[in-house]
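Asks: Any chance you could fold what I've pasted below:
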Amino acid sequence: MIPLPPGLLVSAPSSGTGKTTVMLGLLRALRDDGLTVQPFKSGPDYIDPAFHHAASGRPSFNIDTWAMDDPLLSAIGGQAAGADICVAEGSMGLYDGVATRGQSGFGSSAETALRMGWPVVLVIDAGGQAQSAAATALGFQAYMPGLPIAGVILNRVASPRHERLIRRGMDHAGLNVLGVLPRRGDLSLPERHLGLIQAIEHPDLEAAITGYAAFLRENVDLAAIHAAPRAGTSLTAGPLPKPPAQRIALARDAAFSFTYPHLLKGWREAGAEILPFSPLADEAPDTSADIVWLPGGYPELHARKLAAADAFRAGLHAHAKTKPVHGECGGYMALGAGLIDKDGVRHQMAGLLGLETSYEKRKFNLGYRRAELVESMPGYIAGRALRGHEFHYSSILQQPDMPLANVFDADGNAVAQTGSKRGTVSGTFFHMITEEAQ
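Replies: Sure, this is the predicted structure:
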């Protein structure tokens, strides 16, 4: 059994409350206090963990109670070995999940907190309300009586008078106020259509995180935060996902960076070699690689450059003659015949698949995915089931190759984005989280 270090989960009633900036400031402030801090992200987010890593100095891992079974949750919890404290960031609102149970649950941040044994710090956006903020927090406390709420951090408080009114309501409700953050317009992180920009794209991330930590230190009771975590549950060690090959050429740059940290950790722990290369720098994959893996990202923002990357494209074609190539979401689009950007301009992609996608005709695609493979893909044979998540704004104009899988949403409804395969080349719109246990 693996005992989890004490921890807490930072969540909120909804998205857009400022919990990510609170999370980053808290990670850095605790680290500056001499603690070894292990960050986690609740839910299928592949952008926030890189920010967590920058703030804490330790890799952050996703915990997903819909897609992951108990052995995998335990393996990921085991990454906290050696830490003094775990701090997890929730996704969306605290109780937001899906309607249908997955391998472990419905995927909410509240489930993550309960499963790992951590109390919740609730970030409340106080803008436009006063005593009513307490009613919101009290409702969240009462909704799941078995879930401990350590206290609230009030964000975007306009004035000392505003603070007094809110505190009066919190005192009436018997809720512990851990901090009061004055309204400041310079604390938001830059965003684009999939959420935050990537950590590697931030113009001065270290300065931003240092500023968040100083702001929290001025306005949050860090002594109370130190005392809030509870010892986590004891977990039975399980395996991380296995690698699809021994030597993996992995695209890594601003266009291709959406890879779940637990996958990379599992690949490396199993002895696989990761061979990074940059399509944007027109680098070809290592010729000694057993497989080329193109993760998701933002190929639509770099389509012109990718279309001109002749060495990258030639390297892909040479590899695909005898060895497998796989792409996820943005990587899948880059393997296709063409990509139309938001201005209606078509850019030639690798042409290893017949897929044509368009950002001119935007379509919102979001949700968990369960895929039953009808064709094999690297590391997984036909007939196996995978769990993942899809999030993009592209439309499919044509998908002429053979379907890779029968794909379903969290409620079991069939979705059109089946992925596809041609020869040694395959791709999916969903980002794989894990393989289902047999």
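Asks: going forward, measure contacts and count neighbours with C-alpha atoms only.
Replies: Noted.
Asks: For the stretch 51-200 of the chain, just list every one of the strands.
Replies: Counting by DSSP state E, counting those that start in this stretch, the stretch 51-200 of the chain has these strands, from start to end: 61-63, 85-89, 120-125, 149-157, 177-182, 191-192, 195-196.
Asks: how about those strands, which one is nearest Pro276?
Replies: strand 61-63 (20.2 Å; CA to CA).
Asks: what helices or strands is the closest one leaning on?
Replies: Counting contacts by 3 or more CA pairs under 8 Å, 6 or more residues apart in numbering; DSSP states H and E, strand 61-63 packs against strand 37-42, helix 70-77, helix 261-269.
Asks: you'd agree Gly388 is up against Arg369?
Replies: Yes: contact status for Gly388 versus Arg369: in contact at 5.1 Å, counting by CA atoms under 8 Å.
Asks: In terms of neighbours, single out the busier of the two.
Replies: Neighbour count, other CA atoms under 10 Å: between Gly388 and Arg369, Arg369 has more, with 27 against 22.
Asks: check which helix or strand covers that one.
Replies: In this assignment (DSSP states H and E), Arg369 forms part of strand 365-373.
Asks: Whichever helix or strand comes after that strand to strand 365-373, inter-axis angle?
Replies: As assigned by DSSP H and E, the chain's next helix or strand after strand 365-373 is strand 385-392. Angle, strand 385-392 to strand 365-373, by axes from the mean of the first three to the mean of the last three CA atoms, to 10 degrees: 150 degrees.
Asks: List the buried residues in the next helix-or-strand element following strand 385-392.
Replies: From strand 385-392 onward toward the C-terminus, using DSSP H and E, the following helix or strand is strand 395-398. For strand 395-398, the neighbour count (16 or more other CA atoms under 10 Å) marks 395-396 as buried.
Asks: What helices and strands are in contact with strand 395-398?
Replies: Secondary-structure packing of strand 395-398 (3+ CA pairs under 8 Å, 6+ apart): strand 356-358.
Asks: rerun that using 10 Å as the cut-off
Replies: Contacts defined by 3 or more CA pairs under 10 Å, 6 or more residues apart in numbering; DSSP states H and E place strand 395-398 against strand 338-340, strand 356-358.
Asks: Kindly reformat the ones you listed as TSV containing mean neighbour count and distance to Gly139.
Replies: Listed next are the helices and strands packed on strand 395-398 as TSV, based on neighbours: other CA atoms under 10 Å; distance: least, CA to CA, whole Å:
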stretch	mean neighbour count	distance to Gly139
strand 338-340	25	46
strand 356-358	25	43
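Asks: One more, please, to line up against the first structure:
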Amino acid sequence: MPSSEELHKRRHAAVARGVTSMVASYVDHAAGGSLHDVDGREWIDFGSGIAVTSVGNAAPRVVAAVREQVERFTHTCFMVTPYESYVAVCEQLAALTPGTFDKRAALFNSGAEAVENAVKVARHATGRQAVVVFDHAYHGRTNLTMALTAKSMPYKHRFGPFAPEVYRAPMSYPLRDGGLSGAEAAARAIDVIEKQVGAANVAAVLIEPIQGEGGFVVPAPGFLPALSAWAREAGAVFIADEVQTGFCRTGSWFACADEGVEPDLVTTAKGMAGGLPLAGVVGRAELMDAVHPGGLGGTYGGNPIACAAALAAIETMHELDLNAAAKRLEAQFMLRLTALAQGDPGIAEVRGRGAMLALELVKPGSLEPDPLRTAAVARACHAAGLLVLTCGTYANVLRFLPPLVIAEEQVARGLDILAESLLAHLPG
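Replies: Predicted coordinates for the structure are as follows:
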């Protein structure tokens, strides 16, 4: 088997420079909460492939379901000859997302594709065009979702022009909001929307219940309910982008449920199918069914192998009660992260929910972001065998997204490595 060094040389000759990787080690196999590279090295996984392998890599139910489906058929295109597993996944989405109203769903390939189709549904159903998104948001890399995403580099730089009729409102960011409550932050956002867009023009309000790439920003309590109520009164569609927060990641099936918010539409992907590419849009039947026949779909959307994996992953989530597992991980992480923050003047905040947690690093005595230390700590973790991810508008957030099946002992070892890495790069 080629070494990571050999594979890296081949990569430079074959893979486009714009596709980057956080580490230069190449994976050979993975299971549970660990990755093993081609050089025989083990990595503790605090990333889950960016919140994808929530049920663990090569989860037994998922492997068995995929193997069985591959032997039956690999593709027909649901738009040509349908099959039961697509219908079953849509049934699960309707059952698991917040709200007891009648729902419909459609399946796609990626989170960005789901978001784009949710916007299509909202525009078609309302007859309006304007879409409201928020500071620090991340919604994808297609042309429309780049317009929806807030951060320029690396996601939008020199890729324009972008899709029009996208408007940005201020997010509730408690660390940087000067003490605004959720209701006050919502009033600020609504004031911007009403003045700059006009309520009658808004097709959709699109928001991540906890922001992902933007820095794991958890809005103040009351922010989401107030926005949802305003959207309903204005006749706009409230879309929850639960691509990263969904499927037990925050200790609930979907993060909106934590404040009793019932979105009109929910977008899903990432943790949905145990590592296979699958995404969905689910929501109010009258909205989803407003689109004419043939208006939604795609050749690979709801591929039968991915659908089989999703059904097996959801069974695993139920069987292992991964919502409870996420809460246990939150308790274990928070205890240690809070202790670290107390002794580190460069940690401005420990935040998150469930197994979606983060540290925001700043220059001591200020809120000035410290991206250089953040990158250095991440590199030190990688060198010691812990895979961590960074994020944030200011590139100063360490984020933790372990598989929900990771062992307590692995978490403890990983947090030891994190502590050592932070200590080795204390701000001077």
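Asks: Got a TM-score for the two of them?
Replies: Once superposed, chain against chain, the TM-score is 0.28 (TM-score structural alignment, normalised by the length of structure 2); 193 aligned residues with a CA RMSD of 6.9 Å.
Asks: could you dump the helices and strands packed on strand 61-63 of structure 1 to a markdown table with mean neighbour count and distance to Gly7 of structure 1?
Replies: Formatted as a markdown table, the entries for those read as follows, by neighbours: other CA under 10 Å; distance: least, CA to CA, whole Å:
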| stretch | mean neighbour count | distance to Gly7 of structure 1 |
| --- | --- | --- |
| strand 37-42 | 27 | 9 |
| helix 70-77 | 22 | 11 |
| helix 261-269 | 18 | 19 |
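Asks: These: which one's closest to His326 of structure 1?
Replies: Checking these against His326 of structure 1 by CA to CA gives helix 261-269 as the closest, at 14.9 Å.
Asks: So which of the helices and strands packed on strand 395-398 of structure 1 is nearest Val292 of structure 1?
Replies: strand 338-340 (19.5 Å).
Asks: Run through the neighbouring helices and strands of the closest one.
Replies: Strand 338-340 of structure 1 is packed against helix 303-307, strand 346-348, strand 356-358, strand 395-398, with contacts defined by 3+ CA pairs under 10 Å, 6+ apart.
Asks: in the following helix or strand past the longest one, what's buried?
Replies: Right, helix 303-307 of structure 1. Using DSSP H and E, the helix or strand that follows helix 303-307 of structure 1 in sequence is helix 310-320. By 16+ other CA under 10 Å, the buried positions in helix 310-320 of structure 1 come out as 310, 312-317, 319-320.
Asks: Check stretch 225-240 of structure 2 too.
Replies: 225-228, 230-231, 234-240.
Asks: Among the residues you listed, name the ones in helices.
Replies: 225-228, 230-231, 234 (DSSP state H).
Asks: As CSV, the strands of the stretch 51-200 of structure 1 with mean neighbour count and distance to Ala50 of structure 1 would be great.
Replies: What follows is these, written out as CSV (neighbours: other CA under 10 Å; distance: least, CA to CA, whole Å):
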stretch, mean neighbour count, distance to Ala50 of structure 1
strand 61-63, 28, 9
strand 85-89, 27, 13
strand 120-125, 26, 21
strand 149-157, 23, 24
strand 177-182, 20, 24
strand 191-192, 9, 15
strand 195-196, 14, 11
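Asks: Put together JSON lines for those, with distance to Glu163 of structure 1 on each row.
Replies: Formatted as JSON lines, the strands of the stretch 51-200 of structure 1 follow (distance: least, CA to CA, whole Å):
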{"stretch": "strand 61-63", "distance to Glu163 of structure 1": "34"}
{"stretch": "strand 85-89", "distance to Glu163 of structure 1": "25"}
{"stretch": "strand 120-125", "distance to Glu163 of structure 1": "12"}
{"stretch": "strand 149-157", "distance to Glu163 of structure 1": "6"}
{"stretch": "strand 177-182", "distance to Glu163 of structure 1": "8"}
{"stretch": "strand 191-192", "distance to Glu163 of structure 1": "29"}
{"stretch": "strand 195-196", "distance to Glu163 of structure 1": "29"}
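Asks: Which one, of these, ends up nearest to Arg167 of structure 1?
Replies: strand 177-182 (7.5 Å).
Asks: Could you check the angle that closest one makes with strand 120-125?
Replies: Going by the same axes, to 10 degrees, strand 177-182 of structure 1 makes 30 degrees with strand 120-125.
Asks: other SSEs contacting strand 177-182 of structure 1?
Replies: strand 120-125, strand 149-157, helix 160-173, helix 205-219, helix 222-227.
Asks: residue ranges for the helices of the stretch 301-428 of structure 2, please.
Replies: In the stretch 301-428 of structure 2, the helices defined using DSSP state H, counting those that start in this stretch lie at 304-320, 322-342, 371-383, 408-424.
Asks: what's the following helix or strand after the helix or strand hosting Leu144 of structure 2?
Replies: According to DSSP H and E, Leu144 of structure 2 maps onto helix 143-148. Next along the chain after helix 143-148 of structure 2, taking DSSP H and E as the criterion, comes strand 166-169.
Asks: quick revisit: the helix holding Leu144 of structure 2 packs against which elements?
Replies: When contacts are defined as 3+ CA pairs under 10 Å, 6+ apart, helix 143-148 of structure 2 sits against helix 111-126, strand 130-134, strand 166-169.
Asks: Just the angle for the longest one relative to strand 130-134, thanks.
Replies: If I follow you right, that is helix 111-126 of structure 2. Using the same axes, to 10 degrees: helix 111-126 of structure 2 against strand 130-134 is 140 degrees.
Asks: Now helix 111-126 of structure 2: buried residues?
Replies: Buried, per 16+ other CA under 10 Å, within helix 111-126 of structure 2: 111-126.
Asks: which secondary structure elements does it contact?
Replies: Applying 3+ CA pairs under 10 Å, 6+ apart, one finds that helix 111-126 of structure 2 contacts strand 103-108, strand 130-134, helix 143-148, strand 202-207, strand 237-241, strand 265-268, strand 279-284, helix 285-288.
Asks: so of those, which one's packed in deepest?
Replies: Highest mean neighbour count among those (mean count of other CA atoms under 10 Å): strand 265-268, with a mean of 30.
Asks: rewinding a little: which of the buried residues of stretch 225-240 of structure 2 sit farthest apart?
Replies: Of all pairs drawn from those, the one with the longest distance (CA to CA) is Ala234 and Ala240, at 16.7 Å.
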